[in-house]
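K.L.:
requesting a structural model of the entry that follows:
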Amino acid sequence: MKGTAVVFGAKGFIGRRVTAALTADGWRCTGVDRYGRATGGAGEVAGPYYSGNDWSSVALSRFLRARGPAVIVNAVGAPWSTDAAVVRRDNVVWPCRLAEACELSGTVEAVLHLGSSHEYGDTARGAPVSESSVLAPVTEYGKSKAMGASYLVRAAYRMDRPLTLIRAFNVIGPGHGTQGIWAAAVRLYRTAVEAGSDQVVANVPLPETARDLIDVRDVAGLVSLAARRPGPAVASYNAASGTATSIRQLFDVFAERTGIPYRFARNFDGLRIGSTWQCADTTRAASRLGWMRQFTLTDSVAAALALDAGTPAALG
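P.N.:
The predicted structure follows:
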């Protein structure tokens, strides 16, 4: 047994996989949701923990102290398409309160925080972004993630405890929610398979937009490796595939997997602003932690369709 890990956001898309990976790696995991409900026999966070749009760092610190020496994993985060108030609450206010609680508890051994590729801002086409790149977020979502991480960075230095920042690029794979192009593609193809449709029509204004797509199981694997080797004082790693994949290429894989062709309808209404090309340099995670991507895009598509459609045999 490696010790205790407290995972915040353990019921979310990434948090569930992170908790499973840490448990499989020998950690004794406690998962906590935003309302203070905990798993792993820990009971609930006592006291006035959550009220409206804020949390009590005092009540949270008591909970952490009761858990004893532990590694803290923050997998809480609002997706960038959520409304501004929720983004600020989950991406700024929450990590601020968590940082305060970690300092107050005096029992934190290390902190791992799930950040976002949007903290880097716009990236130059053809130039993979590395962890040493200057953070220059341009979207409110990216700014919120960078601000939230800054509270944990300052707390880590004051506590003299290691902090690891895992900046996740576009996370895909089985169990995704309802937002983003990945979830939309899964939903469209699941519906098409169930209905026996002969074509999928997707609203994609800019199909050549490219993102670095990484399976959630690979992100969880990186977090687990980083938990084994905390340090230096503040370390950062890109959780990414190292490949820029266009939306068109993504749909090509769905079409190949299901045998159902697609057509893009280019409706620009409600188009979100963001970089048209993203790709990460993953050298640091490979060289320092020995991390390697295990799941291809085809693997992710197959797993997501099997999970959501519930008919893997029908999908070949």
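
K.L.:
contacts, neighbours, all on C-alpha from now
P.N.:
Noted.

K.L.:
can you report how many residues lie near the closest residue to R190 other than its chain neighbours?
P.N.:
Nearest non-adjacent residue to R190, counting by CA to CA, 6 or more residues apart in numbering: A309, 5.4 Å away. A309 has 19 neighbours, counted by other CA atoms under 10 Å.

K.L.:
and A309, how far is that from D212?
P.N.:
According to CA to CA, to the nearest Å, A309 stands 25 Å off from D212.

K.L.:
about what we covered before: ok, the residue nearest to R190 to V134 distance?
P.N.:
Separation of A309 from V134 (CA to CA): 41 Å.

K.L.:
one more to line up against the first:
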Amino acid sequence: MAVLVTGGGGYIGSHMVLALVDAGERVVVLDDLSTGFRWAVAPEAVFVEGDVSDAGLVSRIVAEHAIEAVIHFAARIVVPESVADPLGYYLANTVKTRALLAALVAAGVPHFIFSSTAAVYGMVGIEPVAEDAVLAPISPYGRSKLMSEWMLADAAAAFPLRFVALRYFNVAGADPAGRAGQSTAGATHLLKVACETALGKRPGIEVFGTDYPTPDGTCLRDYIHVSDLVAAHLDALTHLRAGGASGIYNCGYGRGYSVLEVLESVKAISGVDFPVRYSPRRPGDPAAVVARADRIRAELGWRPTRDDLPTIVRTALDWERRLDARRAR
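P.N.:
A predicted model of the protein is given here:
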């Protein structure tokens, strides 16, 4: 029996593959390499280049490798890009997920873990947001992920399929052993951009909005270390294998850091006082997006071990330096 990881050449997917391999699992990766990297996939995993919506390919992989669980990361994830290309996002995130689910249901795969997002909540308030909050996504990206959650719930009601959907908050950091990290060129994540700026890859960084109703006027976000996030997926897999019910869970620490706190942490740890430019708010940015994450702890037994901003920053900076060395070679 094996686990299929879609998008296993990407940022979170590559960490997931490492965690599964470390746990002694047999792993198969399916990735079209549109944004991921072949070199990022652990050598112990079987790699297949292809599209998750290719039903024939998925069926062959399931049969050849006795797939009993799928962890689905393959998606497009940039919110502003989704606004400019909504149909592309509905194709990549919703239509292709539907095709993948159909192939898996036909093959009788019983377990499915889905990479969802806090973007399904939309413009949340200052208080931590729980899984039962009103779902009002404001971007095609968030809507495309919510549609996939609905499809999963309906499929699980109709077929012998059980699932866990994990709603990520702000994923950051890198593998503490330096084996993987955020490698996408032109990435827009705050910590990635800040680390690139600290290492001289960018001339400065821009902060959008300093007049939010937060302690320092900048946006608050719940940053979760990528290794803790993939540990939540392992807990979800254990839960499903033990006969646990389908469920939806927030993945965050329940504590927010402001944009300025993140930048000050990067400056302190890197030793570089890089330029910061202040600009007006961007449309659609909530003041705070922080998880209420007690459900995943209670029901899946998740116990994060890297709930610490300096740890997140150090691993991200270390990976950025390793990435430079890799590119130099």
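
K.L.:
sorry, back to before: so what corresponds to the residue nearest to R190 of structure 1 in structure 2?
P.N.:
Per TM-score structural alignment, the equivalent position to A309 of structure 1 in structure 2 is R321.

K.L.:
now do the strands in structure 1.
P.N.:
Assigned by DSSP state E, the strands in structure 1 fall at 3-8, 27-32, 50-51, 54-55, 70-74, 108-116, 163-168, 170-172, 200-203, 210-215, 234-239, 244-246, 262-265.

K.L.:
what's the fifth one aligned against in structure 2?
P.N.:
Counting by TM-score structural alignment, strand 70-74 of structure 1 falls onto residues 68-72 of structure 2.

K.L.:
that older thread, so which of the strands of structure 1 gets nearest V86 of structure 1?
P.N.:
strand 54-55 (11.0 Å; CA to CA).

K.L.:
which secondary structure elements does that closest one contact?
P.N.:
Counting contacts by 3 or more CA pairs under 8 Å, 6 or more residues apart in numbering; DSSP states H and E, strand 54-55 of structure 1 packs against helix 94-105.

K.L.:
trace the helix it packs on over to structure 2 and give me the residue numbers.
P.N.:
Mapped onto structure 2 using TM-score structural alignment, helix 94-105 of structure 1 spans residues 96-107.

K.L.:
and what of stretch 218-227 of structure 1?
P.N.:
Using TM-score structural alignment, stretch 218-227 of structure 1 pairs with 228-237 in structure 2.

K.L.:
mean deviation, that stretch versus structure 1?
P.N.:
Averaged over the aligned pairs, stretch 228-237 of structure 2 sits 0.7 Å from structure 1 after superposition, using mean CA distance after the TM-score superposition for structure 1.

K.L.:
which residues does that stretch contact?
P.N.:
Applying CA atoms under 8 Å, 6 or more residues apart in numbering, the external contacts of stretch 228-237 of structure 2 come out as 12, 15-16, 19-20, 69, 111, 113, 164, 166, 168, 171, 251, 300-302, 304-306.

K.L.:
for stretch 37-49 of structure 1, same thing?
P.N.:
Against stretch 37-49 of structure 1 from outside (CA under 8 Å, 6+ apart): 28-32, 35-36, 55-57, 59-60, 62-63, 67.

K.L.:
selecting buried members of these in PyMOL, what would you type?
P.N.:
Per 16 or more other CA atoms under 10 Å, the buried members of these correspond to this PyMOL selection:
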select buried, resi 28+29+30+31+32+36+55+56+57+59+60+62+63+67
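
K.L.:
quickly name whichever of the contacts of stretch 37-49 of structure 1 is closest to L305 of structure 1.
P.N.:
G31 (27.2 Å).

K.L.:
that closest one matches what in structure 2?
P.N.:
G31 of structure 1 maps onto V29 in structure 2, by TM-score structural alignment.

K.L.:
now its match: how far from D22 of structure 2?
P.N.:
15 Å.

K.L.:
repeat for G271 of structure 2
P.N.:
In terms of CA to CA, G271 of structure 2 sits 34 Å off from D22 of structure 2.

K.L.:
same thing with V79 of structure 2?
P.N.:
Relative to D22 of structure 2, and taking CA to CA, V79 of structure 2 is found at 32 Å.

K.L.:
between these two, which has more neighbouring residues?
P.N.:
V79 (18 against 10).

K.L.:
shouldn't the more buried one be in contact with I138?
P.N.:
No: the criterion here is CA atoms under 8 Å, and V79 of structure 2 misses it with I138 at 9.5 Å.

K.L.:
helices along the stretch 101-250 of structure 1, start to end?
P.N.:
Assigned by DSSP state H, counting those that start in this stretch, the stretch 101-250 of structure 1 shows helices spanning 140-159, 180-195, 216-228, 247-258.

K.L.:
compared with structure 2, how much does the longest one deviate?
P.N.:
The superposed helix 140-159 of structure 1 is, by mean CA distance after the TM-score superposition for structure 1, a mean 1.7 Å from where its aligned residues fall in structure 2.

K.L.:
what is that helix packed up against?
P.N.:
Packed next to helix 140-159 of structure 1, using 3+ CA pairs under 8 Å, 6+ apart, are helix 84-88, helix 94-105, strand 108-116, strand 163-168.

K.L.:
residues of that helix that come out buried?
P.N.:
Of the residues in helix 140-159 of structure 1, those buried (16+ other CA under 10 Å) are 141-153, 155-156, 159.

K.L.:
thank you, goodbye.
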